Structures are given as C-alpha cells and as structure tokens.
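Visitor: Just to be clear, the model below is a prediction. Sequence and coordinates:
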Amino acid sequence: MKNAILVPTDFSDNAWTAVIYAAHYAAKHNWQLHLLHTYHEFSNARAGIKFTEEVRTSMSETATQNMEKLETDLRVQFPDLVFTSACMLGDLSKTVLDLLQTDQYNFLIMGTKGAGHIKSATIGSNTFELIKKSPIGVLAVPQNYQHFKLEKIGLLTNFKESEAQLLRSFTARIQATLDLVLLHVTEKEESPALTDVEFWKEQIVQRFPIKNIDYCEKNAVYRLDYNMPIPKCIDWMIEKTQVDLLLVAYSRKSFFAQLFSRSLTKSIAHNLLIPTFFLRNDIKV
C-alpha cells in the first residue's frame, strides 16, 4: 500500500524547504517520510588505493553526519512524525527511479535548487530530470517557500483529457475535497467559447471530488512595449487566484519543455511561485 513520501536531499536550504513541506503532508495524512541522500563514488586514476579509500570513507561519514543533523532538526518540528533515512552511493535520479519501482510512495517531493551552482548533480537539475521520467510525477517546492496550505489548487489547462488524468492522479492520492481553478493561457486574444469552458467545468465536477470550480485566463503578449509571455501569464493567474498548488501535465512539446530548455536549474529555481505537481501526460491512471 502506498503510504510514504520520498524526499531527496543534498542538505541545502532549498532541500530543507522541501523536507518541511513534505513533513506537513505526511503528518496530515499519517504517512511515513523517507529521506534520501545520494553521493557519487570518488574515483581518480592518479590517486593511490589508500587515499581513495580515505576519501570514500570521509564522504560516507560526512553524509551520515549531515543526515543525523537533519533528522534531529526534523524531530524538533515534528516530534510525532514517523520517518526513515538513507545515504546511498550512486546517481540520484537512477536511485530514485529504482526506489519508485517498489510502488510504495504517494509522492516524490523535491526542492528546486541544489547546494551549489557549479555542481553537475544539483537538486534542481535532478528535479527536472525526474519530472521527465518519474512514474508518479514530481511535486516541486520553490526555494524559501514557507507556507503549507492545501485548500485550492490550480490546473493549467488546454481542455485536454491528459489534464483530467493529472487531476485524477493528484486527488486520488490526497483523499480530500478541494477547490479548483482552471488556468488557461490564450494567444492572439482568442478565448475559448464560454460553452466549452462550462462543459469542461461540469465534466470535472462530475468526475472528481471538487467543492468549487472557477476559471481564469490570461492572454500571452509578445511586443516590445508590453511583454507578457506564457510564464508571466501563469504567475499572474497564480497571484490573482491565490491557489495553493499548481498542477501541470508535462509534455516534451509543451510550453513547459520550451520554458526550461536553456538553463534547467536556473529556470526551475526562478519560475515557480508555489509548489507545483508535474506529471507526464503519457502516464495513465
């Protein structure tokens, strides 16, 4: 039975933000929390065997000490929370994907920026990599996010069935009735027909545990005197509707893939205003 949340950490402040956010989820639903830290094996052809072993031992001991401190800090804030931890040698993305095959996790929750900008395996870049590969999606938490509230969610929509799959996947996991806002970005000021919007709203209310449903749209504009690209439209709608969490169906051909194509870590770190749940649109639930 799925009753746990997996949270990778590199012991950075942003990873800690994700840990605390996940702990709120776990405490609310009486789930377990699994903390994971991975580190790469030291290898240098010019180094001697003794030196190599000393470095490996030091890396393992440092990881263990950092995890013990994280556990202590977490117990201070959540004394009744049941959680486990592991420090494992290996690649983060591969290790996480292997663990997700056990089918015991409700959510994979990650921060959006790692401990160092120059590292090749930061939490941020791995977050994007796992968004593309995770069978259960990724709930990404913005850096320095301080609030936990889950009453109103926003669904970024183009009125496609894959978005209904996304909504089903999320609501089935949390077993709660929420308010929903449909967020739609228009282009060339071509709004969908009101009858189409109302039909989609009615379909969602009939199929999912939704209390209230609203609709918000914003037109994307690309002009020298006024620039409102798709990411800014999304931010505008989030602030206007005050949703607590955003749902996004990921597709390689979507605006999301285009948005993060240049600088993955930087883009993810600087473009999330609120926690966002990403799920590949080819996953059937």
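Guide: Good, I have the coordinates.

Visitor: alpha carbons only for contacts and neighbour counts from here, please
Guide: Will do.

Visitor: Return the set of buried residues in stretch 268-276.
Guide: 268-269, 271-276 (16 or more other C-alpha atoms under 10 Å).

Visitor: At which residues are the strands of the stretch 1-150 of the chain located?
Guide: Applying DSSP state E, counting those that start in this stretch to the stretch 1-150 of the chain gives strands spanning 4-8, 32-39, 83-89, 105-111, 138-141.

Visitor: Any chance of CSV for those, columns distance to residue 246?
Guide: Output for the strands of the stretch 1-150 of the chain, formatted as CSV (distance: least, C-alpha to C-alpha, whole Å):
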stretch, distance to residue 246
strand 4-8, 19
strand 32-39, 22
strand 83-89, 26
strand 105-111, 14
strand 138-141, 9
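
Visitor: and these as a markdown table, adding mean neighbour count and distance to residue 169?
Guide: Formatted as a markdown table, the strands of the stretch 1-150 of the chain follow (neighbours: other C-alpha atoms under 10 Å; distance: least, C-alpha to C-alpha, whole Å):
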| stretch | mean neighbour count | distance to residue 169 |
| --- | --- | --- |
| strand 4-8 | 25 | 15 |
| strand 32-39 | 20 | 19 |
| strand 83-89 | 16 | 24 |
| strand 105-111 | 26 | 10 |
| strand 138-141 | 26 | 12 |
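
Visitor: take a look at this one as well, against the first:
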Amino acid sequence: MKRILVPTDFSDQAKYALDAAHRIALKTGAALVLIHVIEDATVTSVHYTGEVELPEMTDRLFMMRMIEKGKKKLEKLATSEAFSDIVVEQELRIGSPYHNIRDIVSEQEVDLVVMGTKGSSGVEEFLIGSNAEKVVRHAKCPVLTIHEELQNHSLETIVYATALDEDEIASFEVVKIFQAMYGAKINIVRINTPNNFQPDRVALKELEEFAEKLKVDNYELRIFNDNSEEEGIIYFAEQVKADLIAMATHGRTGLSHLLGGSIAEDVVNHTRRPVLTYSLKK
C-alpha cells in the first residue's frame, strides 16, 4: 500500500477518517493524499490552478475567496505537527466531490480511500444519497468509511460478509492485508434470509469450501438469520462486537441500482462501524 486518499471538508467525520488513515499509513509506510473540493455545480472536476468560467464578477470573487480559504485550511492540516511522521500531499480541486475523488484515484494510482461519512436515511438517502455512497459504488480501489472516532484504533475482530461469489477470492486479499496489520480474527458470515434460505448444514459446508479457496488463517465461520442481508450484517457485527465490517459490492449503476440497490451501500449508510468495501467489477 503506497498511497492513501483522504477527502476532507474539515468536518468531525473527516477528522476521524484522517486519524484512521494516519494509523494505517504508519503501519504500511504509505503517503497520505489530502483532497479538499470546493463544490461548484457548473463544473465536474478541475484543479484549482485551472481556468473556471464564472458568469458574474460576484461569483468569481466568491469562488476566489473560497479557494483561498480552502487552500489555507488544507495547508494547515497537511503541515500539522501531528502528521510529521508521514508523507502528506495536498490537492485542492473545484467541482463535484465524487468526480474529483474518482479522478484522483485514477491519476495517482491510489491504493485505498479513507473517508468520513454521516450516513443517510429515509427521503434524503433515496433522493440524493451521499458522496461516500457513490465512491463505495464506483471506486477502483478499496474504500474504508469512518462514521465515528476510533477510540483505540485496534481492529481485533473483522466481520467479512460473503455472497460466496468466486470474484471475491482475488478481492479478499485487501481484507487479509488489514488482518495482518492488526492481527485480527475474521468472522466469515453468510446471512440467511427468507428469500435466500439454506439449512445450516448446507450453508456451513459451502462456507467451509469457500474459506479454503480464500486461503485465510485465524477465522471462524458463521451463519446468521435475519430478514435482510443488510440487517443481518449490521446485527451480526453488533453481536460479535466487530471493529470492522468488510464486504464486496457489485457496483450497480443506472436502473439496476435503482431497482436492486446495493447491500454494501446500505450497510455504509446504516451502521456506525467502519466499513471496508471494494467493487468486484473493478
């Protein structure tokens, strides 16, 4: 792991994500890339040194003030004494937070995105979702979402929710990286739901065969019954007091996403635990 991207809007959630990314960087020797995006609906993604066409002088002056303010806050954060033990780079961009995060992941070959999120629910979730939700769905690298401050920065117990998809085998390597970093035990769980039910004896046998393919150590296989995959993952994680939930997402888009949604995005929105996700289609 060489480069970790941390989006920041200087909120508490962003600070929690930066603290988590700092700890990971110390363990892996990775550099942190801090990105702050000045939101502008008229453009999608542009570096602050690029030309941004603004129709009114008042808009131009307002944007220049926002850029200057953001630049100062970003520089103060990146040069803080707290991060003197790692390499920290800065990126200030204009436009859509999601599009800028997506672009920098590709441009700089980012290995991990660590970002804070407040989650969302109800009408807000249905209408607009969140930047974190979009990044989870589309990112070309693993994404770690942080909701709350991590008290001891220890990941002793990881819940890995599996759909027994063959594509997970290669992607599971990122979970093993986190396991090795923290010496964690992995609970590999299959969620039994009314619409996708299997007797425990059948489900456990499939889990055993799948775990052999994953080539993982220090793990436990579990079957958990609930009304939905999302609820099952969240409640099982509560039951075992998990420090991290890890799972894959198929990164649905368009109509298929509207109709089927994404279990990973739902979990990110509704749990308070850190969630590590990666898109199988990437």
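Guide: It's in. Since the structure is predicted, the reported quantities are computational estimates derived from the model, not experimental observations.

Visitor: Got a TM-score for the two of them?
Guide: Comparing the two superposed chains by TM-score structural alignment, normalised by the length of the second structure, the resulting TM-score equals 0.77, with 255 aligned residues with a C-alpha RMSD of 3.3 Å.

Visitor: in the second structure, which spans are helices?
Guide: 12-28, 57-78, 97-107, 122-127, 131-138, 168-171, 173-182, 200-214, 229-239, 254-260, 263-270 (DSSP state H).

Visitor: between those helices, which one is nearest to residue 156 of the second structure?
Guide: Nearest to residue 156 of the second structure among these is helix 173-182 (6.6 Å), distances taken as C-alpha to C-alpha.

Visitor: Could you figure out how far the closest one is turned away from helix 200-214?
Guide: Between helix 173-182 of the second structure and helix 200-214, the angle comes out at 80 degrees (axes from the mean of the first three to the mean of the last three C-alpha atoms, to 10 degrees).

Visitor: Identify the residue of the first structure aligned to residue 247 of the second structure.
Guide: Using TM-score structural alignment as the criterion, residue 247 of the second structure maps onto residue 248 of the first structure.

Visitor: Can you tell me the closest non-neighbouring residue to that match?
Guide: residue 278 (4.9 Å; C-alpha to C-alpha, 6 or more residues apart in numbering).

Visitor: Looks like the one you found contacts residue 136 (just checking).
Guide: No - between residue 278 of the first structure and residue 136 there is no contact under C-alpha atoms under 8 Å: 9.0 Å.

Visitor: Which part of the first structure matches stretch 59-68 of the second structure?
Guide: With TM-score structural alignment as the criterion, stretch 59-68 of the second structure aligns to 52-61.

Visitor: what's the spacing between that stretch and its chain's center?
Guide: Distance of stretch 52-61 of the first structure from its chain centroid, counting by C-alpha atoms, centre = their mean, to the nearest Å, is 32 Å.

Visitor: Buried residues of it, list them for me.
Guide: 52, 56, 59-60.

Visitor: check contacts around residue 181 of the second structure.
Guide: Residue 181 of the second structure makes contact with residue 27, according to C-alpha atoms under 8 Å, 6 or more residues apart in numbering.

Visitor: Give me the distance between it and residue 140 of the second structure.
Guide: As judged by C-alpha to C-alpha, to the nearest Å, residue 181 of the second structure and residue 140 of the second structure stand 22 Å apart.

Visitor: for residue 275 of the second structure, same thing?
Guide: Distance, residue 275 of the second structure to residue 140 of the second structure, by C-alpha to C-alpha: 16 Å.

Visitor: repeat for residue 112 of the second structure
Guide: From residue 112 of the second structure to residue 140 of the second structure the distance is 9 Å (C-alpha to C-alpha).

Visitor: longest strand in the first structure, by residue count?
Guide: The longest strand of the first structure (DSSP state E) is strand 210-222.

Visitor: which secondary structure elements does it contact?
Guide: strand 178-187, helix 194-207, strand 227-228, helix 230-241 (3 or more C-alpha pairs under 8 Å, 6 or more residues apart in numbering; DSSP states H and E).

Visitor: Of all the ones you listed, which one is nearest residue 124 of the first structure?
Guide: Of those, nearest to residue 124 of the first structure by C-alpha to C-alpha is helix 230-241, at 18.1 Å.

Visitor: what's the closest one in contact with?
Guide: For helix 230-241 of the first structure, the external contacting residues (C-alpha under 8 Å, 6+ apart) are 154, 181, 183, 185, 216-220, 255, 259, 271, 273.

Visitor: Of those, just say which sits nearest to residue 35 of the first structure.
Guide: Checking the contacts of helix 230-241 of the first structure one by one against residue 35 of the first structure (C-alpha to C-alpha), the nearest turns out to be residue 273, at 24.1 Å.

Visitor: OK, contacts around the nearest residue to the closest one once chain neighbours are set aside?
Guide: Spatially, and ignoring its direct neighbours in sequence, residue 273 of the first structure is nearest to residue 142 (6.4 Å; C-alpha to C-alpha, 6+ apart). Contact partners of residue 142 of the first structure, counting by C-alpha under 8 Å, 6+ apart, are 14, 111-112, 269, 272-275.

Visitor: want to throw those residues into JSON lines with distance to residue 76 of the first structure?
Guide: JSON lines is the format used below for those (distance: C-alpha to C-alpha, whole Å):
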{"residue": "14", "distance to residue 76 of the first structure": "19"}
{"residue": "111", "distance to residue 76 of the first structure": "21"}
{"residue": "112", "distance to residue 76 of the first structure": "24"}
{"residue": "269", "distance to residue 76 of the first structure": "28"}
{"residue": "272", "distance to residue 76 of the first structure": "28"}
{"residue": "273", "distance to residue 76 of the first structure": "27"}
{"residue": "274", "distance to residue 76 of the first structure": "25"}
{"residue": "275", "distance to residue 76 of the first structure": "24"}
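
Visitor: I'd guessed residue 3 of the second structure sits against residue 107; true?
Guide: No - contact criterion C-alpha under 8 Å: residue 3 of the second structure and residue 107 do not qualify, at 11.5 Å.

Visitor: and for these two, which residues touch both?
Guide: Taking C-alpha under 8 Å, 6+ apart as the contact criterion, residue 3 of the second structure and residue 107 have no common neighbours.

Visitor: which parts of stretch 230-240 of the second structure are buried?
Guide: For stretch 230-240 of the second structure, by 16+ other C-alpha under 10 Å, it's 230-237.
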